[in-house]
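A.B. asks: Sharing a model prediction with you, sequence too.
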Amino acid sequence: MNIWMVLIAATALSSVLCNVLIPMAWRTALVDHPCERKQHGVPVPLVGGLAVYGTMMIMMVAILPLEVNIRLFLVASSFMVLIGALDDRYDIDAGVRFIAQLLAAAVVVFGADVQITHIGDLFGTGVIELGPLSMPFTLLCIVAAMNAYNMIDGIDGLLGAMAMVAFAGISLLALMHNQYLPLVVATILFGAMIPYLVRNLGFKLRPVRKIFMGDSGSMLVGFTVVWLLVMLTHPESVLESWFDSRPDLSSVRPVAVLWLIAVPLMDMFAILSRRVMKGQSPFKPDREHLHHIFMRAGFSARQALTIISIIAVAKLGLGLTLEWFAVPEPIVLSIFVAIFVLYLLMLKNIWKIVSWVRQHRDVETHN
């Protein structure tokens, strides 16, 4: 099936599902109510994730051969979406949600043998094999990604934008390495995100009813992203039949995929480290995320979204360029770590930066 047709079909189907699910959300009370930590003033349906999931499920079943790996992924993602929807509706305990995330990850890790067996030649001393740590490391990566995307869902459009950056990056890497399956799945998810993003941002092209992604959507995004990234970096073990039938297929270097999820990943680790250093629970909600910082500096939510999206696209472009030119992995890792350290230093001095930005904006206003 032509990849552009896949994109168009996914976008159209997701739009239809959004229209169908919004009335159902009101009937089942699957809505997000305003509170002191939230910016919206009226209840908003939490069906974005369900529309994306429905689109993914229908299209994957319709156009892909349902091998064991794909079937188990669909089962695990269905379970994760169910738990997320229950969390959206009943606000389940964080511990229960964490156990559910581990169970969903275990389905693909142990059931389908989807695992990260090596992390590449990061230090110039040869490929680092994980051995017996492969399965627990893969579980950790899946759960971390689900929570990273869940945590970054703080302002309108941000989760959708970060997801689309990741899926666009996966599609481009898949094209570079002749991997058809991740290309198709990432294209489906990219297309499914478009109607959600239009409704979430409330574009006035035509009257739209606002929706949120919900935990079901944010966890689905994180889960799918890691599944696709493992597929890109370990195609010979994850997709044996596809690998055998495509002799031109090659694997992506593990260090390259960090750039696809750089913003959610860096934001999550920075937030968790700050909470632990303050003696707080790492799962305690707060207003210290990157988008909150931009807004305290005087930027609007839409401006913060634009700036963070540009940063994410720039990091993606840098990562793809480094992969295209096959820059040695130790150098790629060093660049990534340097950017992360710069990010942490910025956060450490954030109030000085915020004060400077406010003064600069005040001067421009008065002039």
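C.D. replies: Yes, it's here.

A.B. asks: contacts and neighbour counts: CA atoms only from here.
C.D. replies: Noted.

A.B. asks: so residue 73 sits in a strand?
C.D. replies: No: Residue 73 sits outside any strand when classified using DSSP: H, G, I helix; E, B strand; the rest coil, being helix.

A.B. asks: isn't it right next to residue 108, touching?
C.D. replies: Yes: the criterion here is Cα atoms under 8 Å, and residue 73 meets it with residue 108 at 6.0 Å.

A.B. asks: show me where the stretch 201-350 of the chain has helices.
C.D. replies: With DSSP state H, counting those that start in this stretch as the criterion, the stretch 201-350 of the chain has helices at 214-233, 235-238, 240-245, 262-277, 290-296, 301-324, 329-348, 350-366.

A.B. asks: ok, structure two:
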Amino acid sequence: MENLYIIISAFVSAVILGRIIIPNILIISFRKRLFDVPDERKVHKRPVPRLGGVTFFPVILFSLCVFTAVRLMANCGPAAEDTQELVCEFLFMMGGLTLLYIVGIADDLVGVRYRKKFLVQIISAAMFPLSGLYINSFYGLFGIFLIPEEVGIPLTMLLVVFITNAINLIDGIDGLASGLSMVALVVFGVLFVHFQMWSYAMLAFVTVGVIIPFFSYNVFGSVDLGRKIFMGDTGSLTLGFILSFFVIKYCMYEPSMLLTMKSSPVLVSFSVLMVPCLDVVRVVLRRARNKRSLFMPDKTHIHHKFLEMGFTPRKAMMTIQLMSACFCAFTIVAIHYMNNTLVFVIDVVVWTVLHLWFDRVIEKKKR
């Protein structure tokens, strides 16, 4: 019970710190004129500060360090976790997060070429296998179970880069990336509490805590009153990397934990991040089919489709969140009654049909 109290305290501290820091970030942004300037691809029509994500990493690091120390002093430290393994995983993760934080700030301030960003993301992704974390089982998905290291390690690095960029690219309208991330973090947090992996649960809920004040400014803040802010690449890269850490940790098969207890972790992880991940796949395939650069931004993401269908940005955000929640709920329930591969195929087919329907609605609206 003490662990739960400490996690709640860490969560509250993250909310308070975020609430204190973000107004100061706004002041600095206005004084130095650090804005996200609108263009033909962006939804907003007026310059908005874009350094909200600068808050995330320092607050997460502070809350995690302080309340981990509190756990140790209260003699309720790592129980189900192996201490050395835990420390290695968190130190390597924080190392990779530091690199992404630096390149994110640089990108938000002066811009960074995508090749350099990819290089830093690959180096950061390598931190997970160095700490001993990598995808080592598909739990029967496509008939695949255990995966050898020579396949699992590069697959893990690819997955980390993919998820990190998926969160970055879905950040196109107010509250979408942060809202989807919060839902995924809560799911992972609850799962880690269930398995008494308290340090991982603390990280998940601390991250939710720092997102909450940002979400209020991002979604409900007024541009006219100077109280609106975007997370920028600093924030989206931070959230994407932390989510990829949870995906790899939760999916890694450990003989001490029964497969049936994890309820197909690959599909559970896929379900909570399905919308941003499948949206990236769809957009990349579309660009490849049209022989366009895979890295040049456009207006073909799912939130752009909702806007074209006549949704307001806020209604689009809420609808996409609801759609994501429905996919997640279906997958988590269905894996108990159906074959894993069949559940995955149903998710992808439904996603594809929905987009075909969206395209038809958009075509009718343009006539």
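C.D. replies: On my side now, so go ahead. It should be emphasised that the depicted structure is a prediction, and the values quoted were computed from it without experimental measurement.

A.B. asks: TM-score of the superposed pair?
C.D. replies: Once the chains are laid over each other, their TM-score by TM-score structural alignment, normalised by the length of structure 1 reads 0.85; 343 aligned residues with a Cα RMSD of 2.6 Å.

A.B. asks: quick revisit: show me which of residue 73 and residue 108 of structure 1 is the more surrounded one.
C.D. replies: Each of residue 73 of structure 1 and residue 108 has its neighbours counted (other Cα atoms under 10 Å); residue 108 has more, 25 against 22.

A.B. asks: aligned partner of that one in structure 2?
C.D. replies: Matched across to structure 2, residue 108 of structure 1 falls on residue 128, judged by TM-score structural alignment.

A.B. asks: ditto for residue 332 of structure 1
C.D. replies: Checking TM-score structural alignment: residue 332 of structure 1 goes with residue 340.

A.B. asks: Run through the residues that contact its match.
C.D. replies: 140-142, 264, 267 (Cα atoms under 8 Å, 6 or more residues apart in numbering).

A.B. asks: Can you tell me which of the residues you listed carry over to structure 1?
C.D. replies: Here is what carries over to structure 1 from these, by both residues aligned by TM-score structural alignment, their matches' Cα atoms under 8 Å: residue 267.

A.B. asks: Sort out which of the contacts of residue 340 of structure 2 are in helices and list them.
C.D. replies: residue 267 (DSSP state H).

A.B. asks: show me what contacts residue 271 of structure 1?
C.D. replies: With Cα under 8 Å, 6+ apart, residue 271 of structure 1 has these contacts: 282, 288-289.

A.B. asks: Compare the contacts of residue 340 of structure 2 and tell me which has the most neighbours.
C.D. replies: Neighbour max across those (other Cα under 10 Å) = residue 267, 23 neighbours.

A.B. asks: what about whichever residue in structure 1 pairs up with that one, distance to residue 354 of structure 1?
C.D. replies: Aligned by TM-score structural alignment, residue 267 of structure 2 pairs with residue 255 of structure 1. From residue 255 of structure 1 across to residue 354 of structure 1, the span is 33 Å (Cα to Cα, to the nearest Å).

A.B. asks: Just give the number of residues close to the aligned residue in structure 2 for residue 176 of structure 1.
C.D. replies: Using TM-score structural alignment as the criterion, residue 176 of structure 1 maps onto residue 194 of structure 2. Counted with other Cα under 10 Å, residues neighbouring residue 194 of structure 2 total 11.

A.B. asks: Against residue 188 of structure 2, how distant is residue 194 of structure 2?
C.D. replies: Distance from residue 194 of structure 2 to residue 188 of structure 2, by Cα to Cα: 10 Å.

A.B. asks: next one: residue 118 of structure 2
C.D. replies: From residue 118 of structure 2 to residue 188 of structure 2 the distance is 26 Å (Cα to Cα).

A.B. asks: who's more crowded, those two?
C.D. replies: More crowded of residue 118 of structure 2 and residue 188, by other Cα under 10 Å: residue 188, with 24 against 13.

A.B. asks: Tell me the secondary structure at the more buried one.
C.D. replies: helix.

A.B. asks: Repeat that for residue 111 of structure 2.
C.D. replies: Classification of residue 111 of structure 2 by three-state DSSP places it in coil.

A.B. asks: sorry, back to before: which contacts among the contacts of residue 271 of structure 1 does structure 2 share?
C.D. replies: The contacts of residue 271 of structure 1 retained in structure 2, by both residues aligned by TM-score structural alignment, their matches' Cα under 8 Å: 288-289.

A.B. asks: So which of the contacts of residue 271 of structure 1 wins on neighbours?
C.D. replies: Neighbour-wise, these (other Cα under 10 Å) top out at residue 289, 19 neighbours.

A.B. asks: Next, the contact list for that residue, please.
C.D. replies: Residues 152, 267, 271 are the ones in contact with residue 289 of structure 1 under the rule Cα under 8 Å, 6+ apart.

A.B. asks: if you set the cut-off to 10 Å instead, what comes out?
C.D. replies: 151-154, 264, 267-268, 270-271, 347 (Cα atoms under 10 Å, 6 or more residues apart in numbering).

A.B. asks: could those residues be laid out in TSV, adding distance to residue 33 of structure 1?
C.D. replies: Shown next, in TSV, are those (distance: Cα to Cα, whole Å):
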residue	distance to residue 33 of structure 1
151	18
152	19
153	15
154	14
264	25
267	25
268	25
270	28
271	25
347	31
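
A.B. asks: residues touching residue 25 of structure 2, list them.
C.D. replies: 31, 49-55, 229.

A.B. asks: roughly how far is the lengthiest helix in structure 1 from the heart of the chain?
C.D. replies: Scanning structure 1 for the helix with the most residues, using DSSP H, yields helix 3-28. Centroid separation for helix 3-28 of structure 1 versus its chain: 19 Å, with Cα atoms, centre = their mean, to the nearest Å.

A.B. asks: And that helix, what's buried?
C.D. replies: 6-7, 9-15, 17-18, 21-22, 25 (16 or more other Cα atoms under 10 Å).

A.B. asks: The match of residue 108 of structure 1 and residue 85 touch, don't they?
C.D. replies: No: counting by Cα atoms under 10 Å, residue 128 of structure 2 does not reach residue 85; the two are 11.8 Å apart.

A.B. asks: what residue of structure 2 matches up with residue 216 of structure 1?
C.D. replies: Aligned partner of residue 216 of structure 1 by TM-score structural alignment: residue 234.

A.B. asks: Ok, residue 345 of structure 1 next?
C.D. replies: Using TM-score structural alignment, residue 345 of structure 1 pairs with residue 353 in structure 2.

A.B. asks: distance of its match from residue 359 of structure 2?
C.D. replies: 10 Å.

A.B. asks: Show me which of these two is the more surrounded one.
C.D. replies: residue 359 (16 against 11).
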